[in-house]
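Asks: here you go, sequence then predicted model.
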Amino acid sequence: MSHAFQNAAVFLIGTLFSLYILALMLRTLLALSRADFYNPISQFLVTITNPPLRILRRFIPPIGPVDSAALVLILVLKMLELFIVGVILGVMIHPFTLFIAGILAILRLVIWIYIISIIIQAVMSWFQAGGMSQNPVAGLVYSLNRPLLNPIRKVMPQTGMVDLSPLVAIIGLNVLLIFISAL
């Protein structure tokens, strides 16, 4: 296989799997944070992720508020992505290694979702007076970040108009990324 074809195939496989896994993870995290189900973005995520989840939920029940069928599908898709990329590159990966690499990749994805959503929330807060509160993204981002930022806000001293909890959260999330990358 030519090097260019391998690179293109790895890129396409990685992109397609990553986009769908991202949609599944966002759906799961938004459900856990009790975000607005009727938000247009939430409805889009439900629409594109419902077909396989409907089937899996027959066999995999939820564990409390956690949609375990979605988590299983995310892990299986990530492992399948890594396996296919390995085959394209001519590398056979042990199933246990695929499992561990899949879990670590999912943890990194969750951390990056929170880092990016906190940055989006901070930037949107600068423009909130201009009608950004009506934006469908704003409500979801605030709902998604609330479980992470509220405990930090309770511990952080008040600094007037400036909320430092997003900065503290991003620093903490980056420290977690460092530890996960070390594994």
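Replies: Arrived safely.

Asks: hey, let's count contacts and neighbours off CA atoms from now on
Replies: Fine.

Asks: wait, M25 sits on L73?
Replies: No. M25 lies out of contact with L73 (C-alpha atoms under 8 Å); the separation is 9.9 Å.

Asks: the two: who's more crowded?
Replies: In this view M25 and L73 are compared by other C-alpha atoms under 10 Å, and M25 has more residues nearby, 22 against 17.

Asks: from L89, how far out is that one?
Replies: The spacing between M25 and L89, counted by C-alpha to C-alpha, to the nearest Å, is 27 Å.

Asks: show me the longest helix that occurs in the chain.
Replies: helix 95-126 (DSSP state H).

Asks: ok, and what's touching the next helix or strand after that helix?
Replies: Using DSSP states H and E, the helix or strand that follows helix 95-126 towards the C-terminus is helix 136-155. The set of residues external to helix 136-155 that reach it, using C-alpha atoms under 8 Å, 6 or more residues apart in numbering, is 29-30, 33-36, 39-41, 114, 117-118, 120-121, 124, 132-133, 165-166, 168-169.

Asks: next up, a second structure to put side by side with the first:
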Amino acid sequence: MGSPVDQAGLFLLQFIAGLVIFVLVLRFLIRATYTDWRNPIVMFIAKVTNPVCKPFAILLPSRGRWDYAALGAAFSVQVIFILLVSWLSARDFGLAFILLSALTEVFNVLLDMLFWLIIIQIILSWIDQGRNPNLDIFRQLTAPILAPFQRLIPPMGGFDLSPIVAILVIKLSQILIVGSIAQLAQSMV
């Protein structure tokens, strides 16, 4: 994969796979946090991801708030991407490497999404004091994630420091847990 055309093709594949995985993980988070399904953004995400998730819903039915089909679809898209990279680069990746790499990528996307949702919610809490339905989705997505941290660390002097702790836990999880799994996968190449 040395030529610019090969690199452009790989970039395009990576972009498409990353976008699809992002939207599928977002669907998972929307359902997991009980985000209002009447929100136009949520309805759009559901409409776009339904064709991909429906086949997976047969094998991985949703239980309560957990949309396992969305995670299964995201995992499968990442597996397909790794297989395409393997084929294009004429390298043979083992099954364990493919599965662990796909798992780490989906977890990384999930944790990155949580990180950025919290950052966006912090910024919006400074800017938007009203109830804008299009921006309210960020509050709905982050409230269940921040709730346990808010119980541990009550607001001090009018400042809610729980997002800082949540971000710290998310990033440490990424480094320690996801990083360890990725390192294990790399040792299998």
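Replies: Received the coordinates, thanks. Since the structure is predicted, the reported quantities are computational estimates derived from the model, not experimental observations.

Asks: coming back round to it: give the residues shared as contacts by M25 and L73 of structure 1.
Replies: Taking C-alpha under 8 Å, 6+ apart as the criterion, M25 of structure 1 and L73 do not both touch any residue.

Asks: next, the contact list for the spatially most central residue of structure 2, please.
Replies: Taking C-alpha atoms, centre = their mean, the centroid of structure 2 lies closest to L110, which sits 2.6 Å from it. By C-alpha under 8 Å, 6+ apart, the contact set of L110 of structure 2 is 25-26.

Asks: that one and L103 of structure 2, how far apart?
Replies: L110 of structure 2 is 11 Å from L103 of structure 2, by C-alpha to C-alpha.

Asks: next one: D128 of structure 2
Replies: Distance from D128 of structure 2 to L103 of structure 2, by C-alpha to C-alpha: 36 Å.

Asks: so between those two, which is more surrounded?
Replies: For D128 of structure 2 and L103, the more surrounded residue by other C-alpha under 10 Å is L103, and the numbers stand at 21 against 12.

Asks: related to what we said a few turns ago, mean distance, the longest helix of structure 1 to its aligned residues in structure 2?
Replies: Helix 95-126 of structure 1: mean distance to aligned residues in structure 2 after superposition is 0.7 Å, counting by mean C-alpha distance after the TM-score superposition for structure 1.

Asks: what's that helix aligned against in structure 2?
Replies: The aligned range for helix 95-126 of structure 1 in structure 2 is 95-126, by TM-score structural alignment.

Asks: three-state assignment of W37 of structure 2?
Replies: coil (DSSP: H, G, I helix; E, B strand; the rest coil).

Asks: please say which position in structure 1 it maps to.
Replies: Using TM-score structural alignment as the criterion, W37 of structure 2 maps onto F37 of structure 1.

Asks: burial count for its match?
Replies: 15.

Asks: distance-wise, check it relative to G139 of structure 1.
Replies: F37 of structure 1 is 11 Å from G139 of structure 1, by C-alpha to C-alpha.

Asks: likewise for Q43 of structure 1?
Replies: Q43 of structure 1 is 14 Å from G139 of structure 1, by C-alpha to C-alpha.

Asks: ok, V66 of structure 1 next?
Replies: 21 Å.
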